[in-house]
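[1] let me see the structure of the following:
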Amino acid sequence: MEAKVKDRIASWSERWNTGNTGWHVAGVNHCLMEYGEALLPSGSRRRVFIPLCGKTVDLKWFYDGGHEVVGVEAVEKCVLEFFAENSLKYVTETLTWAKVFRTECNRLKIYCCDLMDVELEALGKFDAVWDRGSLVAIYEEDRKKYAALMKSLLTPDFKYLLSTLVYTPTESFNGPPRNVPTELVEELYGDVCKVEVLGSQEDEGRAKKWNLKFFTEYIYLLTPKTQ
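    Next up, the predicted model:
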């Protein structure tokens, strides 16, 4: 398993180094623009977690909104590019398990490390999670561990915005991004979360690119499950 983890990180690092980053978008994610209010109640200041954040400008969108933002990313190159491209000054700190990049005001941090190796106490708890491209990127065998990790980081009144992709895998394409149907979301999170589908959108372009019958993005809001 350790060898597979190292291989995974090396694989993503190579994709960043060669510019093979089709998942990265230059602007704020469209789902966040459309459904961000569901994640961030009006007038509130939230502590937001973005797993496998890359160099997404969504980090700065939350930061500019006055929130405290924490990301985790294994590839240092894109962390450095995020701060440079957004003209944000930063300081660094080296921990035993991660290298931390943070703004001088300490309101935006990115931990450079393997997500599965984070120290939960160091990260703390989060009011909000924005998961776009994280659950669909990890290995299938890591999903239960991933979901357990994410659920352990939530405050009692959390809101969790999750974007997944649904398609029928083929021999020529089975991800990443990987197929994550609603039933799997329920299986992974339904023990502690109410799972609500906010919307869906067909992506005919990527369906055609990968010769798939359909390719659908789903957006979910996860909230505390009432007994």
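
[2] when you work out contacts or count neighbours from here on, use the C-alpha atoms and nothing else.
    OK.

[3] distance of E2 from R8?
    10 Å (CA to CA, to the nearest Å).

[4] what helices and strands are in contact with the lengthiest helix in the chain?
    Ranked by number of residues, the top helix in the chain under DSSP state H is helix 2-18. Helices and strands touching helix 2-18, by 3 or more CA pairs under 8 Å, 6 or more residues apart in numbering; DSSP states H and E, are helix 76-85.

[5] quick one, which of E2 and R8 is more surrounded?
    Remark: of E2 and R8, R8 carries more neighbours, 16 against 7, as counted by other CA atoms under 10 Å.

[6] strands of the protein, residue ranges please.
    Using DSSP state E, the strands of the chain run over 47-50, 68-73, 90-94, 99-103, 108-112, 126-132, 154-166, 193-202, 216-224.

[7] would you convert these into JSON lines that also reports distance to S13?
    Shown next, in JSON lines, are the strands of the chain (distance: least, CA to CA, whole Å):
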{"stretch": "strand 47-50", "distance to S13": "19"}
{"stretch": "strand 68-73", "distance to S13": "11"}
{"stretch": "strand 90-94", "distance to S13": "20"}
{"stretch": "strand 99-103", "distance to S13": "16"}
{"stretch": "strand 108-112", "distance to S13": "12"}
{"stretch": "strand 126-132", "distance to S13": "19"}
{"stretch": "strand 154-166", "distance to S13": "22"}
{"stretch": "strand 193-202", "distance to S13": "29"}
{"stretch": "strand 216-224", "distance to S13": "25"}
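
[8] can you put the ones you listed in TSV and add mean neighbour count?
    TSV is the format used below for the strands of the chain (neighbours: other CA atoms under 10 Å):
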stretch	mean neighbour count
strand 47-50	24
strand 68-73	23
strand 90-94	13
strand 99-103	19
strand 108-112	25
strand 126-132	23
strand 154-166	20
strand 193-202	15
strand 216-224	20
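
[9] next, the structure of the following sequence, for comparison with the previous one:
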Amino acid sequence: MSDEAYARLQDAIISGELPPGERLRDYDLAERLGTSKTPIRHALDRLADHGLVEMQRNRYTRVAPIDLERVRNAVDLFGDIWIGSLRHEKAVIEADDLAHLTALADEVVEAARVRDVAGFGIALRSLATAFARIEGNGARAAAIERLDPQIRRFAQHARDAFDAEAVSACVEALRVALIERDVVETRSVLVTLFDDVLSGMIDRAEERGLVRSDPE
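    Down below sits the predicted model:
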């Protein structure tokens, strides 16, 4: 039950249904999700650990504000983890792995093409996680899952800063590099995606005031 409560609350926070600063009360959430308070408390603890919820004991629990510096750090670390998977990828990748990665890359490209920000975030996480799993590195996969909600929540709140053309170009280049098994080019594309394209999105969101660092 706590896993289900966690997933549903995480989705509500990422989508903005529960906005930054929203007070979260155990009994209200339990009634809303049709469960007891114990799973809710476990879920809130996990969300706090992932930076989506702030908990002040004996004071309040609320949806955490979007901290752009924290988002930048999450994007940087996400990219570093993904790029780290490439060191061992060429030696272990099989034909069926390549087909799977290419199909996932197609999903990322399509989501970017139609400006489906939510779908893009989910597809990008799936692609990065697939790299880690092919490498056989569970720690990398777990780290990606941990960073993903912070990044996707930002993207949902800063949709107007999303550069679909630049993202599509990067992921299409990544797809080609995968097919050609070009590890050097794959790394280069990922560096561009994370250091330039996604970081630029954060900068534009900040410049345009699309995301508040603190709730009202």
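
[10] TM-score of the superposed pair?
    Put the two chains on top of each other and the TM-score (TM-score structural alignment, normalised by the length of the second structure) is 0.22; 89 aligned residues with a CA RMSD of 6.2 Å.

[11] would you mark the buried spots in the helix ranked longest in the second structure?
    Across the second structure, the longest stretch assigned as helix under DSSP H is helix 68-92. Using 16 or more other CA atoms under 10 Å as the test for burial, helix 68-92 of the second structure gives 68, 71-72, 74-79, 81-86, 89.

[12] now do the next helix or strand after it: everything it contacts.
    Later in the chain than helix 68-92 of the second structure, the nearest helix or strand by DSSP states H and E is helix 95-113. Contacts with helix 95-113 of the second structure, where a contact means CA atoms under 8 Å, 6 or more residues apart in numbering, come from 117, 119-120, 123-124, 126-127, 130-131, 134, 164-165, 167-168, 171-172, 174-175, 178-179.

[13] now the buried members of those residues.
    Neighbour counting with 16+ other CA under 10 Å marks 117, 119-120, 123-124, 126-127, 130-131, 134, 164, 167-168, 171-172, 174-175, 178 as buried within the contacts of helix 95-113 of the second structure.

[14] contacts only, for the residue nearest the centre of the second structure.
    Residue closest to the average C-alpha location in the second structure (CA atoms, centre = their mean): D148, at 2.5 Å. Each residue near D148 of the second structure by CA under 8 Å, 6+ apart is listed here: F78, G121, R125.

[15] hang on, it in a strand?
    No. Counting by DSSP: H, G, I helix; E, B strand; the rest coil, one finds D148 of the second structure to be helix, located in no strand.

[16] so it versus L178 of the second structure, what's the distance?
    In terms of CA to CA, D148 of the second structure sits 22 Å off from L178 of the second structure.

[17] and what of S2 of the second structure?
    Distance, S2 of the second structure to L178 of the second structure, by CA to CA: 38 Å.

[18] so which of the strands of the first structure gets nearest L39 of the first structure?
    Among those, strand 154-166 comes nearest to L39 of the first structure, with 5.6 Å by CA to CA.

[19] and the closest one, what other elements does it pack with?
    helix 30-39, strand 126-132, strand 216-224.

[20] chain center to stretch 145-161 of the second structure: distance?
    Averaging C-alpha positions (CA atoms, centre = their mean, to the nearest Å) puts stretch 145-161 of the second structure 6 Å from its chain's average.

[21] again, but for stretch 164-172 of the second structure
    In terms of CA atoms, centre = their mean, the centre of stretch 164-172 of the second structure is found 17 Å from the chain centre.

[22] equivalent analysis for stretch 97-106 of the second structure, please.
    19 Å.

[23] in that stretch, what's buried?
    Neighbour-count burial for stretch 97-106 of the second structure [16+ other CA under 10 Å]: L98, L101, T102, L104, A105, D106.

[24] tell me if I'm right that V91 of the first structure and K99 touch.
    No. Taking CA atoms under 8 Å as the definition, V91 of the first structure is not a contact partner of K99, at 10.5 Å.

[25] quick one on the thing from earlier: out of the buried residues of stretch 97-106 of the second structure, the closest to D203 of the second structure would be?
    D203 of the second structure lies nearest to A105 out of these, by CA to CA, at 25.2 Å.

[26] distance check, that closest one against A169 of the second structure.
    A105 of the second structure is 12 Å from A169 of the second structure, by CA to CA.

[27] now swap in D106 of the second structure and tell me
    Taking CA to CA, one finds D106 of the second structure at 12 Å from A169 of the second structure.

[28] how about A128 of the second structure?
    17 Å.

[29] so between these two, which is more surrounded?
    Taking other CA under 10 Å, A128 of the second structure and A169 do not tie; A128 has more neighbours (23 against 16).

[30] what's the one helix or strand that one maps to packed up against?
    Element membership for A128 of the second structure (DSSP H and E) is helix 117-135. With contacts defined as 3+ CA pairs under 8 Å, 6+ apart, helix 117-135 of the second structure has these neighbours: helix 68-92, helix 95-113, helix 138-157.

[31] residues in contact with that helix?
    Helix 117-135 of the second structure is contacted from outside by 82, 85-86, 88-89, 92-93, 97, 101, 104-105, 107-109, 111-112, 138, 140-141, 144-145, 148, 151-152, 155-156, 159, 162, using CA under 8 Å, 6+ apart.

[32] out of the buried residues of helix 68-92 of the second structure, flag the one nearest to L9 of the second structure.
    Using CA to CA, the buried residues of helix 68-92 of the second structure come closest to L9 of the second structure at V71, 19.4 Å.

[33] wait, what's in contact with that closest one?
    Contacts for V71 of the second structure were tallied using CA under 8 Å, 6+ apart; they are Q150, I151, F154.
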